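>>> from the sequence below, what's the structure:
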Amino acid sequence: MLLDELVATAERVAATRSRLAKVDALAEVLGRLEPDEIAPAVGFLVGKARQGRVGVGWRGLSGAMGEPADAASLTIADLDAALDELAAASGAGSTAARAATLRDLGSRATGREQDFITRVLLGEVRTGALEGVVTDAIARAADRPGEVVRRAAMLSGDLGETARLALTGAPGELESVGLVVGRPVQPMLAASAPTAAAAIEQVGEASVEYKLDGARIQVHRSGDEVRVFTRNLADITHRVPEVVEVARGLPVTDVILDGETLSLDEDGGPRPFQDTMARFGADVAREVLLHPWFFDVLHVDGRDLLDEPLSARLGELERIAGPHRIPGEVTADPESAERISREALAAGHEGVLVKGVESPYAAGRRGSSWIKVKPVHTYDLVVLGVEWGSGRRTGWLSNLHLGAFDPVGEFGEPGGFVMVGKTFKGLTDELLRWQTEHFAQLETRRTASTVFVEPTTVVEIAIDGVQRSTRYPGGVALRFARVKRYRDDKPAAEADTIQTLRGLLRG
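Sure thing, here's the model as predicted:
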């Protein structure tokens, strides 16, 4: 199949808000793919190429594509093969080899194909084709039950391979996909609630556990062989020898554990999130050690526990990994849940997770059985610039550049503003239309992607916290920022300060 057909489908999906229309468009194109095109095409649509990261970033892409072709000729297989070449390039001469591959690829791609390829390479495909939508489209195209397709995708951790099995596999092959020690599964996800008491009222008796500000890990052990995966199912075993050592010391032969890892300070408290992630992402040993904490077990010595209630899984977890369990209590009392939440926050953690004791492990699903509770901070910040949107938001000013007020000039001119992050989250169509008109009147300069504006518009932003940053001059960046509302009642000089945000940094 020509890549242009896949790009056209991605554009149609991005242009509609209807989930049904998205599924119809995706199912139609999936049903026309050749067997060896299925896995690559699914990866392109969800922004996760099967090759993973291929060593190309913005700097490597800048100008590398060259002039686009006049007519479409590239196939899905051509792009997949080019990504194989990029991923294989290593050692001396790898930069030149990647550049040559990109020049050749770009010379055969049309303008919109170049744009699509760039987004695939950077993991920034935003078509609205989320994995859940694509999974439904696979089921539609293959005429298979949705639950069967979803379970196979969850337990294999590979949506592309699941699509291939669904569309071309023998009868029963898709249904036979099961839990395998050493092969990561999609992690169970949590919904949100404003308070621990509200979460208890929703799920009843629950395990109320500390929500650590660390990195999600999934640990597989078969005999002496241990593999550790991230929440995105990347294998990072070589980066976490201390986690491997803990896993090898457990009194089991085969096990799959779900948990978090984080670094601790000298007093046993959690270090800032950035410290954990810096160590977590390091390919060489660091002085900062990572400590694993487990909150669930999916398999023990030949026994799958996915469909057993949490109460049974926690019993097994206590037996095999008691010293490494995340702190928590089982309770049905809202006041007790609130007490545990306060204790977690006082200990420097994010909040709590409230998990129904009768719930199975729903891999890859965000249901109502697990509920996260953590405080949400809101701050009034100033818009410094706005990026043009893409996909369904093409033609609208979307991604906001956010600045905090610097009254004393600690990071620039006194009375100026210091950039602390970006967000396009929380913007309704009404807000997008309004801000496109509003900021056009405040423009001071622009680039191809961004309109810079007079720093006069105040917007209320909800965040989960901040982290240290070398990217922004104030040394701080927002975490999970989203728009609450615009504050036309507040002048920019009354916005929250960079000093206030820096005060949120722990340590």
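>>> C-alpha only now, for contacts and for neighbours.
Noted.
>>> and the residue most central in space within the chain, how close does it get to R221?
With distances taken as Cα atoms, centre = their mean, N232 lies nearest the centre of the chain, 7.3 Å away. Computed as Cα to Cα, to the nearest Å, the N232 to R221 distance reads 18 Å.
>>> wasn't E460 part of a strand?
Yes: with DSSP: H, G, I helix; E, B strand; the rest coil as the criterion, E460 is part of a strand.
>>> list the contacts of the residue nearest to it when sequence neighbours are not counted.
Using Cα to Cα, 6 or more residues apart in numbering and skipping the chain neighbours, the partner closest in space to E460 is D380 (4.4 Å). Counting by Cα atoms under 8 Å, 6 or more residues apart in numbering, D380 touches 458-461, 487, 495-496.
>>> go on, R279?
286, 288-290.
>>> one more: L86?
Counting by Cα under 8 Å, 6+ apart, L86 has contacts 54-56, 97-98, 101.
>>> how about the secondary structure of it?
On the basis of three-state DSSP, L86 is classed as helix.
>>> would you mind measuring from it to L105?
L86 is 11 Å from L105, by Cα to Cα.
>>> swap in V297?
45 Å.
>>> with L402 instead?
36 Å.
>>> same question for V208.
52 Å.
>>> of those two, who's got more company?
Ranked by neighbour count (other Cα atoms under 10 Å), V208 and L105 place V208 first, with 29 against 22.
>>> help me confirm that the more buried one is found in a helix?
No: assessed with three-state DSSP, V208 is strand; it does not lie in a helix.
>>> wait, it touches T331, no?
Yes: the pair V208 / T331 is scored as a contact, 7.2 Å apart, by Cα atoms under 8 Å.
>>> what residues are shared contacts of these two?
A337.
>>> circling back: of all the contacts of D380, which comes closest to T118?
I461 (29.9 Å; Cα to Cα).
>>> can you give me the helices for the stretch 151-300 of the chain?
Ranges of helices in the stretch 151-300 of the chain, per DSSP state H, counting those that start in this stretch, are 159-168, 196-203, 241-248, 273-280.
>>> any chance of CSV for those helices, columns distance to V376?
CSV is the format used below for the helices of the stretch 151-300 of the chain (distance: least, Cα to Cα, whole Å):
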stretch, distance to V376
helix 159-168, 33
helix 196-203, 13
helix 241-248, 31
helix 273-280, 17
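>>> also this sequence, please, to line up against the first:
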Amino acid sequence: MRSVLLIDLARTSAAIAADSARLAKIRHLAELLSRVEPGEAEIAIAYLAGELPQRQIGVGWRTLQDLPDPRQIATATLTEVDQLLSRIKAQSGPGSQAARKDLVHQLFRSLTRQEQSFLLRLLGGELRQGALNGVMIEAVAKAAGTPTAEVRRALTLRGWLPAVGAAALTGGVESLRSFHLEVGRPVSPMLAQSAPNVRAALEKLGGTAALEWKLDGIRVQAHRSGAEVKVFTRTLDDITTQVPELVEAVLALPVDDIVLDGEVIALRPDGRPEPFQVTASRVASKIDVARLRETTPLSVFFFDALRIGGEDLLDLPDSKRHAALERAVPAELLTPRLLTSDAEEGMSFFADVLRHGHEGVVAKSPDATYAAGRRGAGWIKVKPRHTLDLVVLAAEWGHGRRQGKLSNLHLGARDPESGDFVMLGKTFKGLTDELLAWQTERFLALAEGPSDEWVVRVRPEMVVEVAFDGVQRSPRYPGGMALRFARVLRYRPDKRAEDADTVDSVRELLL
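Next comes the predicted model:
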């Protein structure tokens, strides 16, 4: 088996981008992965998913200007490219910027025009071709001859698809089953579907559910091994140093081998939540955390346990996981919860949550296992108004008092079949002057063609939470439906595009 060349990935990427059918994307990916050498499998999967094994290599757009002419014949292997990228990342100290640029030119000098284009988009974060995790999972399973469920299970525990895919391709099911939850390595969080009210949520879950307060905070995953604690966000970023209150709370627990799922939130003296932006700003800040802790303290609430006392709990039903959580965590650190099959009781609980200033409830099936990284059918969120997390696909230049600002947003939901985004409508409502200025600068940085004098198309990365009055059928948009009276509530920097609501969940709200 010969080494796979970068040109093989570039051609596969082009084929995936040109083919909108999910099964066709899977077929293209599986064909390539089936002939990747074991040592290059992780690289290939990472590149095709739009990632680098090195994560960041310190190369900005300025370094990628004035690149050398391409060569005519493709010879660069994935290993050679990966090694050069690692060398680029390793440069530090005086003269590192010049050394990094020299290595970048050395790399691009060895590539054909198609390879250069592929690598430029990869380094620039612009490699979007519908090869999202769901498609890649199925492609890995097909190429490795393993059940898709085994790949998903391993991904739940390892958290990074390139490593899981490489294991599947080299060792099949046996290698996939060798993955275990590792304390200190974050797991992709389970996500919730939506329902219009508590009664509908109970019906979806078979009549009985545990209702929990839905806090308007930052999702966190806390890992403790002995005296060491690590805290991760829903996007798996390490924020340990930014949340000392949470670290202290976990260290005070009687169990020293534990992984918990929860939220941190800034509360006012009366116990009501601060605006989401206050919590988000506090958690994001890495400077003068001690002072911020005094002025904007964080509270922590846990609602699930993935591991306690060295025992993995992901495969247990929610009722047993929560019972274990209650034994390990004091009541004041637990998210308020009600187990009920009575819709009236559930709606009273929901109303009490709103009186306390929080978002709504999450209804959970007592039998649901932890579906990491997915919107499992076992969790359903209910809010007092229709809201969706959508992706901004483009923005239109404003006029009048919004002249010179990008204003009207084109909103899209994720299509789980193709991995693309389906436009559901536009909105310019809910945008303050401050938000208009911020999004104009941000969207211009994310701009990608084709654009015109009225519309700037952007890379689909920014998630925005919108409220709306309903969903109606509409021939104007590709999905055949449109949002009624959509308005922006806030941007969600804590969410990725792949976390956005799906077309299927929107379709359930059709009038």
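>>> TM-score for this pair?
For this chain pair, the superposition-based TM-score is 0.76 by TM-score structural alignment, normalised by the length of the first structure; 443 aligned residues with a Cα RMSD of 3.8 Å.
>>> just among the contacts of D380 of the first structure, which is most surrounded?
V458 (27 neighbours).
>>> find the nearest non-adjacent residue to that one, please.
Counting by Cα to Cα, 6+ apart, the residue nearest V458 of the first structure is V382, at 4.6 Å.
>>> would that neighbour count as being in a strand?
Yes: checked against three-state DSSP, V382 of the first structure lies within a strand.
>>> burial check on it, number of neighbours?
31.
>>> that one against A404, yeah?
Yes: if you go by Cα under 8 Å, V382 of the first structure and A404 touch, sitting 6.4 Å apart.
>>> now do the shared contacts for these two.
417, 495.
>>> what lines up with E175 of the first structure in the second structure?
In the second structure, E175 of the first structure lines up with R177, judged by TM-score structural alignment.
>>> of the contacts of L86 of the first structure, closest to F452 of the first structure?
Comparing every one of the contacts of L86 of the first structure with F452 of the first structure (Cα to Cα), the shortest separation belongs to V56, at 27.9 Å.
>>> count of neighbours near the closest one?
17.
>>> ok, and the closest non-adjacent residue to it?
Closest to V56 of the first structure by Cα to Cα, 6+ apart is L121, at 6.9 Å.
>>> same question, A482 of the second structure
A482 of the second structure's closest residue in space is L424 (Cα to Cα, 6+ apart), at 4.7 Å.
>>> hmm, R414 and the one you found touching each other?
No: in this structure, L424 of the second structure is not within contact of R414 by Cα under 8 Å, at 10.4 Å.
>>> hang on, the earlier thing: farthest pair in the contacts of D380 of the first structure?
R487 and D496 (12.4 Å).
>>> tell me which element the most far-flung residue of the second structure relative to its centre is part of?
In the second structure, the residue that sits farthest from the middle, by Cα atoms, centre = their mean, is Q72; the gap is 38.4 Å. Using DSSP states H and E, Q72 of the second structure is not contained in any helix or strand.
>>> once you drop chain neighbours, what's closest to the aligned residue in the second structure for T9 of the first structure?
Matched by TM-score structural alignment, T9 of the first structure corresponds to T12 in the second structure. Nearest in space to T12 of the second structure, with sequence neighbours left out and distances taken as Cα to Cα, 6+ apart, is H28 at 6.4 Å.
>>> quick one: map the one you found onto the first structure.
Checking TM-score structural alignment: H28 of the second structure goes with A25.
>>> quick check: that match touching R12?
Yes: using Cα under 8 Å, A25 of the first structure is in contact with R12, at 7.4 Å.
>>> doesn't the match of H28 of the second structure belong to a helix?
Yes: judged by three-state DSSP, A25 of the first structure forms part of a helix.
>>> and it, what is it in contact with?
A25 of the first structure neighbours (Cα under 8 Å, 6+ apart): 9, 12-13.
>>> among those, who's most crowded?
Neighbour-wise, the contacts of A25 of the first structure (other Cα under 10 Å) top out at V13, 25 neighbours.
>>> shouldn't that residue be in contact with L20?
No: using Cα under 8 Å, V13 of the first structure is not in contact with L20; the gap is 10.1 Å.
>>> how close does R185 of the second structure sit to A227 of the second structure?
Distance from R185 of the second structure to A227 of the second structure, by Cα to Cα: 16 Å.
>>> out of those two, which sits in the more crowded spot?
R185 (18 against 10).
>>> that one and T235 of the second structure: what is the separation?
In terms of Cα to Cα, R185 of the second structure sits 13 Å off from T235 of the second structure.
>>> and if you look at P68 of the second structure?
Taking Cα to Cα, one finds P68 of the second structure at 36 Å from T235 of the second structure.
>>> R153 of the second structure corresponds to which position in the first structure?
Using TM-score structural alignment, R153 of the second structure sits opposite R151 in the first structure.
>>> tell me which residues touch its match, please.
Counted by Cα under 8 Å, 6+ apart, R151 of the first structure has contacts A363.
>>> got the contact list for stretch 353-365 of the second structure?
Here stretch 353-365 of the second structure has contacts from 192, 198, 201-202, 205, 208-216, 271-273, 318, 350, 378-384, using Cα under 8 Å, 6+ apart.
>>> weed out the non-buried ones from these.
If you count burial by 16 or more other Cα atoms under 10 Å, the buried members of the contacts of stretch 353-365 of the second structure come out as 192, 198, 201-202, 205, 208-216, 273, 318, 350, 378-383.
>>> quick one: W379 of the second structure is in a strand?
Yes: judged by three-state DSSP, W379 of the second structure forms part of a strand.
>>> would you confirm that it contacts P189?
No: assessed by Cα under 8 Å, W379 of the second structure is found out of contact with P189, at 11.9 Å.
>>> any figure for the gap between the nearest residue to F424 of the first structure once chain neighbours are set aside and A96 of the first structure?
For F424 of the first structure, ignoring the flanking residues on the chain, the nearest one in space by Cα to Cα, 6+ apart is N399 at 4.4 Å. Here the distance between N399 of the first structure and A96 of the first structure works out to 34 Å (Cα to Cα).
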